[in-house]
Each structure stands twice: as structure tokens, then as C-alpha cells.
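# build the 3D model from these lines:
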Amino acid sequence: MSVLRPSASRRPPYVVCAGTCAAAILLLTACDSISGTATGIRGVRAGATASAGVAGPQADGGRGRAAPGPYAPRLRPREIPALGPRTRATIPADSRQALVVTGHSYNSSLSTAVLYTRDDPALGWQAATSRWPARNAMNGWTDEHWEDDLRSPTGVYGLTSAGGLLDAPGTMLPYNQSPAFAVSGEGLDGEPLEGSFDYVIAVDYNRIPGASPLDQKRPLGQERGGGIWIHVDHDGPTQGCITLPKDRMRELLQLLDPAKKPVVVMGDVPALER
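Down below sits the predicted model:
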């Protein structure tokens, strides 16, 4: 009788089981290393939504890299309120100070003023003062100023020199202190004008920038008017200038810095909104 011998290729059943279990354990361990747990993978595959910022198996093509965080939008630099695109475009790019004088209406002599600064281009324009009461010409505003029209010229103009009857109050602008700034008599409403030119800042309309406020040269011609200043308020309308209370004039002179290329942006609301 021949004796049956087991084939060399066959192994006892427990050997197969041991190998299968070891493979299963390795697979589960690999799944843990990718997603945390095998249960977590089954949850995503079943349609569960991963929370924001947590990587899922499909967040990066199954390669296991963390998904990017929430999108942070880029903030635009702040613009000066109530100025339209055309007005903004006329403010020189290198100007970092802008006194905005806003008339109540086209024919009104009442207005307000705020100084804005742009020290950080990434942040844009920031208000440097509160809103100050101001006045302008008796008949309001005009886009085309002529001598004796009793209107203030709208637009954007440089502020490059100052002066006054009184000593300079610590200003950085070129300052011409002179007795020629003495004034007397009455304004358009009969109010006294004395002290109106204690402090003045020349508006670079129809004048040579940087010259004394007392300079009489008119590049556009005498008929286009001139001598437009920002000066001390005298409780009445002006012939074309802008006025501020005396303490605000002193404060403005101390704040303006020629290195920041200061300008005045002036006009009635519709003109500035263009």
C-alpha cells in the first residue's frame, strides 16, 4: 500500500489566516496614517462633509496634503469719502495731505472742511481732523472763476506757502509774516474784517506756486481772478476765499507738511462727486 504524503505547496489553514490578518492590519494602519481612522474614510465616502480647513481624501487627489485655509480677500486702500472718480484722479499721486472743503450747495457760502492724510498707501486716506465749519464765496462755487464773480473756484489746488499778520504758529510751510496782511473795514454782510489775515494759506489758483501769498502775478491773466486764500473767518461770506475759525487755522498750519505735497480739494457736493 502506498502512503499519501501532503503536497509541498499546501500549508495548514492557520498559516493562510495569519498572513491574511497581517495584511489587513497593515492596510488599516495605512488608512489611519492618511485620514486618522478607517472609520473617518468610510464617513467621507458615505457623503459626510469635512469641516472647513480639514483635509479629506479628495481634497488633494487622495495624496493626503492639507487643504488650503479660507480665502482672505485683498483690502483696497481707503478713498476720501464723497469724491467721485474724476476728482480723485486730479489729486496728485504723491500728495499725502488733502484738505477737503465741501460746500453745502452750488449757491451757498457755507461749507465744511476735513484734513485727510495718506501716510500708509496700503491703508489709503484717513481723516486727521474732525469736521470743521467753513465759509466760501458769497455766491457759492464755479468751475470757471472770473474776477469779481463772488464765487470760489472748484478743483484741486496745491498749498505751498503761507503768511499772516501774526508770527508763524510753528508751521512747516514757507511763512511770510508781514504788516501788509493788516486789514480793516467791513465784509459783504457788514461784518468787521479786522484779524481776517492774521493767518493765511495761499491756494495755488492762478498764482505761482511757492510764492508769497502777497505775490500779485496771475499766470491766467488778471481777469481770471486770484488772491484765493484760506484765512481766518470773519463771520461772513468771502469774495472767493475759504475761511476757518482762528484756532482751526492755527491747527491746520501746524499740520500741513510741504514734504507731503498738501492740496485743497474744494467745491460743492455735485462738483466733488464727479
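
# for the rest of this, base every contact and every neighbour count on C-alpha atoms.
Fine.

# residues contacting the spatially closest residue to Ser152 that is not a sequence neighbour?
Nearest residue to Ser152 in three dimensions, chain neighbours excluded: Gly240, at 4.3 Å (Cα to Cα, 6 or more residues apart in numbering). Gly240 makes contacts with Asn136, Ala137, Met138, Leu150, Arg151, Ser152, Pro153, Ile228, as judged by Cα atoms under 8 Å, 6 or more residues apart in numbering.

# can you do 6 Å?
Ala137, Leu150, Arg151, Ser152 (Cα atoms under 6 Å, 6 or more residues apart in numbering).

# would you check how far apart it and His231 are?
11 Å (Cα to Cα, to the nearest Å).

# quick one, strands of the stretch 101-250 of the chain?
110-117, 126-127, 132-135, 141-142, 152-153, 155-158, 162-164, 175-177, 200-202, 229-232, 242-244 (DSSP state E, counting those that start in this stretch).

# out of these, which comes closest to Gln222?
strand 152-153 (14.7 Å; Cα to Cα).

# can you list the residues that contact that closest one?
Against strand 152-153 from outside (Cα under 6 Å, 6+ apart): Ala137, Trp141, Thr142, Asp143, His145, Gly240.

# let's see this one next to it:
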Amino acid sequence: MPSTVQTRTAAPLLAAGLLLVALGCESPKQPGASARPGAPASTPRAAPAAIPGLGPEMREQIPEETAQAVVVTGESEDSSQSAVVLYERDPVKGWKSVSAPWPAHNALKGWTDDHWAGDRRSPVGVFGLTDAGGRLEDPGTKLPYHESDEFNAEGNGFLGEPLEGSFDYVVAINYNRESGTSPLDRTRPMGRSRGGGVWIHVDHRGPTQACVSLTLDRMRELLLWLDPGKEPVVVMGDAATLAR
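This next block holds a predicted model:
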């Protein structure tokens, strides 16, 4: 039989415990304890996927509303060889490639982040893609398309290759130009000395002056894929610069 001292001590402790439970002030759970025994631990949501090969400087230049990106990656700063991959952005999952790498050409002397007319380098950066055109009939692109015989390429390229047909399809790169106009428009907001007329156009199997070039069938695919409602851009430069 318990002593009088033990009985008197236990009564206040029991009363205090009942009061704590009533007020919801139960003692803290041990670390790692689950609110519901047997309930699975929640899995943290994965961060949206980024475009491979792009460093923070280039990623920050892509507008938040953009959901299509044409990524042109040059082999090196001084190379005229590059590869093009198309990407689309899901608002939750992030960026995902929707094409295999396509072989491409860029300017004869490679790339620069300070482009000037006649330097024979392609400008590095992120530029809008809002307007298209060509000598051939519109293949069905959603972009505004200007069909004209003025998209006429004559002469030979740097390797002696014929340039004929190079402008059968073009997509204007919004470097030093007014968006919403024909690729043939010669307005140069930064002045003519900073170059212009930089396009994605049909490949002539050699380096370009400043443009990016793809085979005829890839140009057609690109035109059919681009959607102005997704605010498409081109992200272009040599691999080392894009990774900054």
C-alpha cells in the first residue's frame, strides 16, 4: 500500500498532466517522429530543369515568359562549326529538349559578345525570334512570313561554295533590328556599324558572315515548330561563353 507522501506527490503530477493535455501542450515529439504513425515522409519537389550547358549569366537573359529556345552551341570561340538543339519549357518541370542536335554553321571567325559589321563573327547572346521569310512559299509557320524574290543569295561563300538558295527560308534574329518587321527591313537601332541582318537560314555548306545556318529540311522543321505565343528566343555562342 503506498505511503501518504507518495499519494500526495502523485496527485498534483497527475492533475498537471491532465491540464497539459487539455490545453494541447503535450510534450514535444522526439526528433524524426511522424505526426501520424506509419505515414510516409513527404518528398521534396525537384527544381525545374535548366537547359544543359548554360551558366547563370545566360540563363538570366532568357525572359520568364519564354517557353521555346533555339540553343546554338559553337565548338569554340574561333570555330564556324556549331550544333542546334530545340528546347521547350514546362511551367513545372522546366526545360526539355525536343530535338536531337542538328549540325550548323556560324560565322567564319567564330563568336563575339561585341559584334561589329564586317568582323565575320556571330553575336553571342539571347535574342528574340519574331519574324520569318524567304524566297519559297510559307511552309505553314505561325510566325509572320514575308515571301519575296528579294531573298536572293548570289555568288560564292568563303570555301567557294555557291550561295544560291541560302535565303529560301530565313528566321530573323533580333540583333540590332526592329521586331515585327520583315527580315529584309534595314532599320538598325544601334547604328549600321554594329551590323545587322543576322538570320538563321539555309546552310550553304560553309561558314557565314554572322548568321547561323541549317539544312533546308531542318529550317522547315524550325519554321513549323516556332510559336510566337511561346515567346521564342535563340541562345547562341561558343560553348565556353554559354557556360558562364
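
# I'd like the strands of the stretch 101-250 of structure 1 laid out as a markdown table, including distance to Pro73 of structure 1 and mean neighbour count.
Shown next, in a markdown table, are these (distance: least, Cα to Cα, whole Å; neighbours: other Cα atoms under 10 Å):
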| stretch | distance to Pro73 of structure 1 | mean neighbour count |
| --- | --- | --- |
| strand 110-117 | 24 | 22 |
| strand 126-127 | 21 | 17 |
| strand 132-135 | 35 | 21 |
| strand 141-142 | 41 | 24 |
| strand 152-153 | 40 | 26 |
| strand 155-158 | 32 | 22 |
| strand 162-164 | 43 | 26 |
| strand 175-177 | 46 | 21 |
| strand 200-202 | 42 | 27 |
| strand 229-232 | 41 | 25 |
| strand 242-244 | 41 | 28 |
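
# the ones you listed into CSV, with extra columns for distance to Pro70 of structure 1?
Formatted as CSV, the strands of the stretch 101-250 of structure 1 follow (distance: least, Cα to Cα, whole Å):
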stretch, distance to Pro70 of structure 1
strand 110-117, 33
strand 126-127, 29
strand 132-135, 43
strand 141-142, 50
strand 152-153, 50
strand 155-158, 42
strand 162-164, 52
strand 175-177, 54
strand 200-202, 50
strand 229-232, 50
strand 242-244, 49
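
# of all the ones you listed, which one is nearest Val100 of structure 1?
Val100 of structure 1 lies closest, by Cα to Cα, to one member of these: strand 110-117, at 5.4 Å.

# now the closest one: which residue numbers in structure 2?
Using TM-score structural alignment, strand 110-117 of structure 1 corresponds to residues 81-88 of structure 2.

# distance from the chain centre to that stretch, please.
10 Å (Cα atoms, centre = their mean, to the nearest Å).

# same question for stretch 146-162 of structure 2.
How far stretch 146-162 of structure 2 lies from its chain's middle: 29 Å, per Cα atoms, centre = their mean.

# straight-line length of that stretch, end to end?
In stretch 146-162 of structure 2, first residue to last residue: 24 Å (Cα to Cα).

# buried stuff in it?
Across stretch 146-162 of structure 2, burial judged by 16 or more other Cα atoms under 10 Å covers His146, Glu147, Phe151, Gly157, Pro162.

# can I get the residues you listed in a markdown table with distance to Asp238 of structure 2?
Shown next, in a markdown table, are the buried residues of stretch 146-162 of structure 2 (distance: Cα to Cα, whole Å):
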| residue | distance to Asp238 of structure 2 |
| --- | --- |
| His146 | 30 |
| Glu147 | 32 |
| Phe151 | 28 |
| Gly157 | 22 |
| Pro162 | 26 |
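
# what's the match for Pro44 of structure 2 in structure 1?
By TM-score structural alignment, Pro44 of structure 2 lines up with Pro73 in structure 1.

# so which helix or strand takes in that match?
Assigned by DSSP states H and E, Pro73 of structure 1 belongs to no helix or strand.

# how many residues are close by it?
Neighbour count for Pro73 of structure 1, taken as other Cα atoms under 10 Å: 6.

# tell me the secondary structure at the spatially most central residue of structure 2.
Per Cα atoms, centre = their mean, the C-alpha nearest to the average position across structure 2 is that of Ala69, at 4.0 Å. For Ala69 of structure 2, the assignment made with DSSP: H, G, I helix; E, B strand; the rest coil gives strand.

# what residues are up against the alignment partner in structure 1 of it?
When structure 1 is aligned by TM-score structural alignment, Ala69 of structure 2 is paired with Ala98. By Cα under 6 Å, 6+ apart, the residues touching Ala98 of structure 1 are Leu115, Tyr116, Pro262, Val263, Val264.

# just send those back as JSON lines, with distance to Asp247 of structure 1 too.
Shown next, in JSON lines, are these (distance: Cα to Cα, whole Å):
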{"residue": "Leu115", "distance to Asp247 of structure 1": "15"}
{"residue": "Tyr116", "distance to Asp247 of structure 1": "18"}
{"residue": "Pro262", "distance to Asp247 of structure 1": "20"}
{"residue": "Val263", "distance to Asp247 of structure 1": "20"}
{"residue": "Val264", "distance to Asp247 of structure 1": "19"}
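
# residue contacts, the aligned residue in structure 1 for Ser97 of structure 2?
For Ser97 of structure 2, the aligned residue in structure 1 is Ala127 (criterion: TM-score structural alignment). Taking Cα under 6 Å, 6+ apart, we find Ala127 of structure 1 in contact with Tyr116.

# wouldn't Val235 of structure 2 be in contact with Val71 here?
Yes: counting by Cα atoms under 6 Å, Val71 is a contact partner of Val235 of structure 2 at 4.7 Å.

# re earlier: now the match of strand 110-117 of structure 1 on structure 1. Mean distance?
By mean Cα distance after the TM-score superposition for structure 1, the fitted stretch 81-88 of structure 2 averages 0.3 Å away from its aligned residues in structure 1.

# outside of that stretch itself, which residues are in contact with it?
Outside stretch 81-88 of structure 2, the residues that touch it by Cα under 6 Å, 6+ apart are 67-75, 95-99, 101-105.

# in stretch 14-31 of structure 1, what's buried?
Cys31.

# how about that stretch, aligned to which bit of structure 2?
Counting by TM-score structural alignment, stretch 14-31 of structure 1 pairs with no residue of structure 2.
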